[in-house]
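> got a predicted structure here, sequence first:
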Amino acid sequence: MELRQIGGIDAPLTDDSIGGEAGDDVIRLSDSFGNDTIVGGETSETLGDTLDLSGLTTNVTVDLTDANAESGTVSDGTSTAEFAEIENIILGGGRDTVVLADGSGAHTVQGFSMYHSGDGTTVDQLDVSGLTSDGGTTPINTADVTVTDTNGDGTGDAILTFTGGESITLVGVLSSALDSADELEAIGIPAVPLNYIVEGTTGDDNIVAGYAGDPEGDRVDAGDNLANNNDDLIHAGDGDDTVESGGGNDIVIAGAGDDIVDGEGGDDSLVGGSGHDNLTGRIGNDTLLGGEGDDWLFGEEDDDYVDGGDGNDFITGDQGSDMLIGGSGDDTIFSMFEGDGDDTVVGGETGETTGDVIDYTYMTANHVLTYTGEEAGTITTDTHNLNFVEIESIQLGEGNDTVIGSTGSQNVSTGTGADVVAGGAGDDIFDIGADDGAQDTVVLADDDGNDTISGFEAPVYDPVTDTYTGHDQVDVSGLTDAKGALVNVHDVTVSDDGSGNAVLTFPNGESLTLNQVAPVDLATPAQLAAIGIPMPNFIVDGTAGDDLIDANYIGDPEGDMIDAGDSFGRNDEDRVYAGKGNDTVFGGADNDTINGQAGDDSLHGGSGDDSILGGEGNDVIYGDTSGGSTDELLADGSFEGFKPSLFSQGDSLPDWYSWNNGSPDVSEKGGYEVPWSNTAAPTDGTNYVTLVKSPDDRYGEGISQDLATPLVAGTSYTIKLDAAVGEATNSAPLGEPTFVLIYGNPMAGIVGGEPEGWTTDDIPDGAVLLGSAEITTDFNSGTMETVTITFTPTVDIATLSITLADSEVSEVNNAALILDNISLTEATSDDTLDGGAGDDMIYGGTGDDTFIVSGGNDTIGDFNTGNTGALDDGDQSNNDLVDLSDYYDNIFDLRADQADDGVLNHSNTDVDYSGKVALGGANTLTLTGVDAQDLTFDNTNVTCFTTGTTIRTPDGDRLIETLRVGDLVNTADNGPQPIRWIGMRRLDEKALSAAENLRPVLIDAHVLGNTKPLIVSQQHGMLIEGDKLARAKHLAETLPSVRIMQGKKSVCYVHLMFDTHQIIFAENAATESFYPGPMALKALDQDARAELFTLFPDLQDSMACKAYAQRARPFVGRKALKATTSDLTGNVQSNIRPQGQQHSAIAAE
């Protein structure tokens, strides 16, 4: 090899020409070279000729654009050396530029410096501005370069090949140093022109800030888009890509594959494409489109639009007001977290198997879920609102949530917390959270469907207290029975659904299936009450307002109603507490208890023996409906009418009809003749009616009467009639039972014959059986029996009808029923009436009523009008009664107070009312229309004694005024003995003043073993020390606690006499019975003596005491009694007990 040097540092600048000739020559240029011409030669070469520029320190340009690959120029800007037949070039020490152009061939360059110059480029550069990618118009860029190496394995020298076939080999540069667009740009190859799309590859790309895989060099957040900002458009392409779009309002199209895309900041649009993508919007108003596949979409902050697309997606809007769309498939829409805004959710309806879900599992706020239609509704909190449609089920969170259903079928899991669910109509499914430690409530209402509940906690039994404690509850306050009353435990049927789960069924078909709760856990009323279904308290409660409480009232919290058969005895004996307000109460049928409580009330007991308390306020009280009445409700001669002109003209009677083809028979006025009887029936001077039933008829002939005033539903009535029965075909007595039947019909005007379409087995439309009675008196006997039938219609009755027999009662052959004297009255009832506080107006109505005085200026408007017995027969049960014994010492004081001004007010100045409850001022009683003499012990309970004295009997202690002749009284010696005679003498103030010996003696309580103070006559004998009698007046002289009552203004002595003299017990003190001695007989009034002599005729003899019997005990005299030094108190009965009676008893004089 020949080495030749052109130029030199010290050489003059000359233009040289040098030829290498044969062999591998190296020709060096040094600084100060001229416009030289260099020819390397072409013969005898192995490696070829080399142009060595390493000696140059200046920047030179090596132009290799000539079509001959071994030709070119080297220029330092001053001189240009031309070379030919040069195979290798070694670059110099300056910053050299190698120029290539189309058609320049294949070149090899050594010494290409890859050191960075500090501006992002290398020291040495390629100038490829003459190269085009299409042979003449389009400059090449980094995308048009293929980088290989001389060894083909990355260890050789880098070879850059361009699209036109041109190439350059950079000796000493590895291909790995030029395997990126950035590195190619650094050596001078222009970058690909930007398309403003950050593009991924078909592989699994990680497209984040700094990603350099885009063919055009587009970057994330590089400010290299058309607007020179960070709003990037990213196409990730195929593969499972990860994309972080950074700041700016980016658009990311993830493409195929399971991609993870994070929008980071800005208002981003993220499109998942196919595959199972995970898209997160983060800050900004983002749009997320899941596309195909089961995607996870997170809108996060701000107002986002999220659409899951196809597949079973999981979507959340998080904070902000979001539009969330599930799309096709079973979407777990939408896991909401705290801080949600006002969202709109559309679940989608296609491609579903189990349906879409709104999931609030991690929420702790209290939500109100309200369904507005099928799969549609709202969910709200204090700070969040959500509207949804096309959602099949909802999962709530940890708060105390409320669910309000609609007509559709809902499926909701309420999670933990004390939740309330009300499904509404439709068959709903709720999971209220098992063992969540909170009390959940299931609300039912009328017309709800058949709901299923999971997670319901059954009541727990405590064997110590024998009670059940409920946890979860059922609220049935909106659920009523068929009558409109609120349901209670007795309205619930508990059954098994076939899988061991309890089913609670309510009266109108609503039901509740409680999964995992066994029927046995809710089998009793106590268990049902423990879960919130009310026990009936058997009280019809009013409200605080002005209530109308009648058979239609449904305001009671436990569902109790008037006359609904739901009382404690499962009958119509109702208890009513009207509450506050000015209430109107109708007790209806049966024996009711009514308390008007506060307010000015109008209280009607209705039929039955009612107890009525007015309570506070000025009340009006009626024992019977509207005060009751004993008036005859049928006109005289009803059902009897007049004689038809012909036997068959029964239909001409305007208020009659026949229930079969026959006609009732009417006797001639003034008498009656039974057609088939040999003996005339009795007559009362008016017509009789005969009804006949043949064997072919289900019902006999019937008669009907339109009523002038319809009968009122709920009111009791009594129908009385005289009746006799017999065989219609002969005179033999009737062998089978025959019944008279009373029917009623709400419709009036059913007259004459049979309505069109009837058969002989029919009864009139709407007719209801009111009552019946068997008739046993044969008309051949010449007598009739009186039959009484009491009934309470459930509907108003305008027409009353009578027939005989009934297929359900008996099948009677050829019967004839004779009727007369038919009457109809409102049934009597024995009521208890208490006006309570306030000025009350009270009416007992019919029956023997009891009135209670309890304050205020009360008036009883019909006292004594309903009595069924005499006022002086000693029977308090057969007349009206008002107990005035606390207000008056005796009947005389009571009568005097009534007589002076017609008001019981203690206004009579001649009477001493001390020691009694005061009347007057705001506490008076007026008995309208009652004469003073009509007040007796029977109707006032005021006796002739200051207080009622009790007598010991085998049946216990009885007031002396209640004893009757024949009653048994316990005796000390002879066991129970019957009373043979009772005497009574009343003495007023005048009589007592005229005869001091008639004044009574008062024995204080406990003096002689008596449990209460005891009043006796002065001559009455009291047993002392077990074996002797002492007269009361002598005891008054001896004992300080026994005295003669000098101030007593009246007294009534009651005498009990037996077959023999007895020791009996009055107020537990041993005392003598009446002994008919001379003084005792003299003390009796004339009528009493006459009655006594009638019973004991021998007593009229002067030796009366001998004729009667000897005394039960001897009497001790006054002196002997005074000489007794022992304390008599408490010892007098130490050895005396009544025979036949072991327990303590009381007695009275």
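Looks like it came in fine. Fair warning: this is a prediction, and the values are worked out from it, not measured in the lab.

> could you use CA atoms for every contact and neighbour count after this?
OK.

> from Val692, how far off is the nearest residue to Asp496 once chain neighbours are set aside?
In space, Asp496 comes closest to Ala502 once its chain neighbours are excluded; the distance is 5.1 Å by Cα to Cα, 6 or more residues apart in numbering. Noted for Ala502: a distance of 57 Å to Val692, by Cα to Cα, to the nearest Å.

> go on, Ile612?
The gap separating Ile612 from Val692 is 46 Å, by Cα to Cα.

> before we move on, what about Trp296?
From Trp296 over to Val692 (counting by Cα to Cα), the distance is 91 Å.

> and for Ile27?
Ile27 is 159 Å from Val692, where distance means Cα to Cα.

> who has more neighbours out of these two?
With neighbours defined as other Cα atoms under 10 Å, Ile27 and Val692 compare such that Val692 has more, 27 against 23.

> that one is in what secondary structure piece?
Assigned by DSSP states H and E, Val692 belongs to strand 689-693.

> next one: Asp897
Element membership of Asp897 [criterion: DSSP H and E] is helix 891-901.

> which element follows that helix toward the C-terminus?
strand 923-927.

> list the helices and strands that following strand packs on?
If contacts are counted by 3 or more Cα pairs under 8 Å, 6 or more residues apart in numbering; DSSP states H and E, strand 923-927 sits against strand 856-860.

> dropping in the other structure now:
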Amino acid sequence: MTITAAQNSATNTNSINGWAGISIPGPVTSIVITYSNAGDASSNANQQILISDVQFNAIPLDSDSILGGTGNDAIFGGIGTDTIDGGADNDVIEGGAGNDSLIGNTGTDTLSYASSTAGVNVNLATGAVSGGHAAGDTISGFENVTGTGLGDTLTGDNNDNVLSGLTGADSLNGAGGNDTLIGGAGADTLVGGSGTDTASYQTATASVIANLATPAGNTGDAAGDSYSSIENLIGSTLSDSLGGNAGANLLEGLAGADTLSGSTGADTLFGGADVDQLFGGIDNDLLDGGTGADFLFGGSGRDTLAGGDGADSVDGGQGFDFADYSGSNAAVSVNLNDTVAESGGHAAGDTLSSIEGLIGSTFGDTLIGDMKANIILGGGGADTIDGGFGSDSIQGGDGNDVIDAGPDTAPVITPPLPQDLRLDWDAQLLTNPNPNIDAGFTQTTGGINIQVTYTEDDSATNTAFTIDNGPLAGNADAVSIYAVNDEIPGDREFDTDSAGVLTRAVGGAGTTEATINFSSAANSGLTGEVSDVYFRISDIDVGGFRDTVTVLAFDALGNPVPVDFTVVATQITESGNTLTAAASASPVAPSSASGSALVYVQGPVASIVIQYGDLNNPGSQQAILLSDVLFTTIPESVDNADDDTVSGGLGDDFIQAGIGIDSLMGDEGNDTLLGEAGNDLLFGGIGEDSLDGGIGDDQLDGGADNDTLLGDTGSDTIFGGSGADSIEGGDGNDTILFGEGADTVFGGDGSDLIDDVGGIQLAGVNLVYSGSGNDTVYTGDGADLLFGDAGNDVLYGENGNDTITGGTGNDTVYGDQGNDVFVVGLNDVTTVAGDADTLAPYEVIYGGGGPGASLGDNDTIDLSVFGFSRVVIVPSAPGSEDGYIKILDTLGNEIGRIDYFNIENIFPCFTPGVMILTDRGEVPVEALVPGDLVMTRDNGLQPVRWVGRRDLGLLDLMADPDLQPIEIATGALANGPDRVLRVSPQHRVLVEGARAELMFGEAEVLVAAKHLLGQAGVTRVLPLEGVAYIHILFDRHEIVQSDGVWTESFQPADRMLSAMDAEVRGEVLKLFPQLAKAEAAFPAARLSLKAHEARVLLAG
């Protein structure tokens, strides 16, 4: 605060005008007063201010008012009545003793009563608090609560809360939201409420056993805990055992050598650090081992298993399972045919079993399928993928991938025969003499992996799962089981001295459980499920013990499978899947028939669960004995189809289909798709793709952009899609649909149907070659070039100014609307042998259109290209557009005939070159050489100094229409020409007369040939044979006579020379060095008119 007095406002010490009262709300610990004077220096020495007494109120001890502000604050109020506001960000606030006002404010804030000397009751939803330090507090704006070391009751709200009870028997209720409940040590009651809630033991200082289904067996911080509406478990950083329930659980082991068991439901298991064991159980599970050499077993269902970093053992179990390497930090190389460890990135050292699908990393992976129907997802990077034999589905993902969907020829597959095998308890002791099998084991026999696991739900002592090892240890008193096998077909027998011993706790009410999972070994040719399962359960005690045994069976998809019992004794009753001993009989020996039951599961079965309990909870340990488990393998059905589905994804992919009916999709990028054998579907997608259907009746779709499509062998269906496509049908009777761009189409061999379905094509010209065979072609709208090639074709030009060449064979041609040109050659007519009296028409041409056609109609038959010796045109009536053309040989004999309809023009002869007037008469321009004397209009005979030539093919002219020549019909100009004159568009023609002199002051002017377009008889043409432009250079710009009219010679200029090839330009400059200067040029022989000037002149 600053107080400033007015200038020259002197006051007395007792005047009210020089007084200021100051009030500070506080709290405050010091006050600083600074005095200065801004007046003149002469008065400074005698100035002063007076300060009155300072009055204040004392604040009671520990009554704090604290504002946290921004940042993650930790605030402790201590004793007293505190007001604490955490402000922004994530704060931890503890008011301590006293009636506190606690506000979390914004962020994710935690209310703590950790120092309370008594338990507290906190409800975030209602704001009600009581007990211990919470008594008298008011709270708001908190998301999380930490209780005391005593028994607390903590309740959340509809947000995602973290409730931590610390030690003591706490009651935690998450209410709404996805909550995390940390009970800590003590027998806690954990209620998740609605949402997906987690019981966490991450603060535990010792290992825990926590099981959502059977919490009675919990240990460590989890001991005594009960769960309600809890879906997930998080373990400690030590070696934990976590188990799920029938729901979809998330089990997270964190650090330590953890065992995670998913049970039923679609579970997600994260092992975390160290060497973990993950068991998915039933349903579609996700298993992630994390770091360390982990063991992953998917169980039944469609599981995804990611071993993570470390040499992992990955067993999919039953069902269709994926090995997932999407999180790898480097490229992986995985081959499902391997019986050795994989390599690269997270795959290094991994062994895979019962895996049908692969998911690659974001790097360039090598992924190889086996003989099953695999799904392979390449992910990012330039992957190399081989599906192997079988009907695979492959997606390359991002990157330039190389994909081979399968072999070119089908391998010889001999499926294995069913085998009668067994789970042999004694055989397990041969590899591991320790009879205790609490930790489970895996036994492989005949291509079947048998995994045995054990769980218990009772914290009492003396529970175990063991193998009776008496005979191996030389113990004469070894237990013998009842092993009669009368009901088993064949000669299979039980071993009386081989048994698994399943015990239960003394005095406990819970059960123990043994699970037997079946899966196929790699490349075994077996499904992994088994059938005709037999085993005996012996020593089912009655009387005071009253054993209960439940047997459950599931197939590879987790569906229940029926279980049948055969019981001899009447004191054991059967109800559904459970056997129950009577209460009124005496116990029996393990070898007694009265205590035994034969179990049969027809299958197919993938998992069997044996649950053992006792109704009377006796005070002595009890056990049941399980015989060897007999079963029969199920061979896989042989998939000879090898029908693959492949998607390239982003990038420039190379995809090869192999045999079978395959579907290949290039997706985005410039892809190459090879169909190989089978009736394949190839879709290029976005990008300039190359598609080859290979053998079979294929369907090809180029998709967007400029594609190259080859049907190859077979009767293919080809659709070009958008873009300027190059399409070839190849062998077979193909259907080719094109036209959404300037396409080039080759029908190839076979009788093809070629159709323009793209509508009006304004950009470019469709070029269609029907190929050999009897083809039907529709070129659609636009100015198309259509070649019938060999075979008896039916050709439809449809709308547009088309040029149609029938080719060899008896063709029928329809021009339809537009100014069409029909080119017919010597090979298009029937040769009449000898003096045959009958002549059949060879070509039939329909010009189409007719008067008033919307696209114009001025059709032409051009007979000049192939050089007929003589033709006779016979109209059906004078002036008719219908008739026929007789083709004659040199002797005048008729050798063929062409019928025509709606044809306006027929050109019977062809001028091979422009005729130039020389000293020896008219000479073809292409015959002139340097030194020849040519008659000029201004200077008489002049020697030719240089002759240049530029040849342009049909495709050159199509690519640049401005290069297409201008054709001037005979007599189209006032003084000629004498015959059809064809020149380049820029070639200038002399025009003379009074109108020119009146308008431009000169009687003779030069007009570019292209500016004559629109005059009668002057057209731009597209010669199928291409064109040669020949230049004649004199010592000056000259006017020469060409086909009877005066036209210009070559006039060099800098822009013309720069457009020439280097070799040609050098030749001209050698003759005329002065032209090397840009400003040097030959003066024009006449005034050259611009386009608009030419239009005005010619309009008269």
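Arrived safely. The structure displayed is predicted, hence computed values, not measured ones.

> tm score of chain vs chain?
TM-score for the superposed chains, counting by TM-score structural alignment, normalised by the length of the second structure: 0.27, backed by 405 aligned residues with a Cα RMSD of 7.6 Å.

> before we move on, the earlier item: just checking, what packs against the strand holding Val692 of the first structure?
Against strand 689-693 of the first structure (3+ Cα pairs under 8 Å, 6+ apart) you get strand 665-666, strand 797-804, strand 815-826.

> switch to 10 Å and redo it
When contacts are defined as 3 or more Cα pairs under 10 Å, 6 or more residues apart in numbering; DSSP states H and E, strand 689-693 of the first structure packs onto strand 665-666, strand 703-711, strand 717-727, strand 797-804, strand 815-826.

> those: which one's closest to Asp893 of the first structure?
Nearest to Asp893 of the first structure among these is strand 815-826; the distance by Cα to Cα comes to 36.8 Å.

> from the contact counts, what lies against that closest one?
strand 689-693, strand 717-727, strand 738-745, strand 785-791, strand 797-804.

> distance to Asp149 of the first structure for those strands - can I get that in TSV?
Converted to TSV, these look like this (distance: least, Cα to Cα, whole Å):
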stretch	distance to Asp149 of the first structure
strand 689-693	131
strand 717-727	125
strand 738-745	118
strand 785-791	121
strand 797-804	119
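
> list the buried residues in the one helix or strand Leu786 of the second structure maps to.
Using DSSP H and E, Leu786 of the second structure sits within strand 785-787. By neighbour count on 16 or more other Cα atoms under 10 Å, the buried set for strand 785-787 of the second structure is 785-787.

> turn the residues you listed into JSON lines, including distance to Leu423 of the second structure.
Listed next are those as JSON lines, based on distance: Cα to Cα, whole Å:
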{"residue": "Leu785", "distance to Leu423 of the second structure": "76"}
{"residue": "Leu786", "distance to Leu423 of the second structure": "75"}
{"residue": "Phe787", "distance to Leu423 of the second structure": "74"}
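
> just give me the closest of those to Leu917 of the second structure.
Ranked by distance to Leu917 of the second structure (Cα to Cα), those are led by Leu785 at 35.8 Å.

> and the gap between that closest one and Glu843 of the second structure?
Noted for Leu785 of the second structure: a distance of 18 Å to Glu843 of the second structure, by Cα to Cα.

> and for Leu952 of the second structure?
In terms of Cα to Cα, Leu952 of the second structure sits 30 Å off from Glu843 of the second structure.

> out of the two, name the residue with the larger neighbour count.
Neighbour count, other Cα under 10 Å: between Leu952 of the second structure and Glu843, Glu843 has more, with 26 against 16.

> which residue is the nearest non-sequential neighbour of that one?
Ile898 (4.8 Å).

> Asp706 of the first structure now?
That would be Thr799: by Cα to Cα, 6+ apart, it lies 4.5 Å from Asp706 of the first structure.

> doesn't Ala708 make contact with that neighbour?
Yes. Shown here, Thr799 of the first structure and Ala708 form a contact pair, counting by Cα atoms under 10 Å, at 9.3 Å.

> which one of the two has more residues nearby?
Shown here are Thr799 of the first structure and Ala708; by other Cα under 10 Å, Thr799 has more neighbours (24 against 12).

> any idea which element the closest residue to Ile379 of the first structure other than its chain neighbours lies in?
Among residues not flanking Ile379 of the first structure along the chain, Leu369 sits closest, at 4.4 Å (Cα to Cα, 6+ apart). Here Leu369 of the first structure sits within strand 368-373, counting by DSSP H and E.
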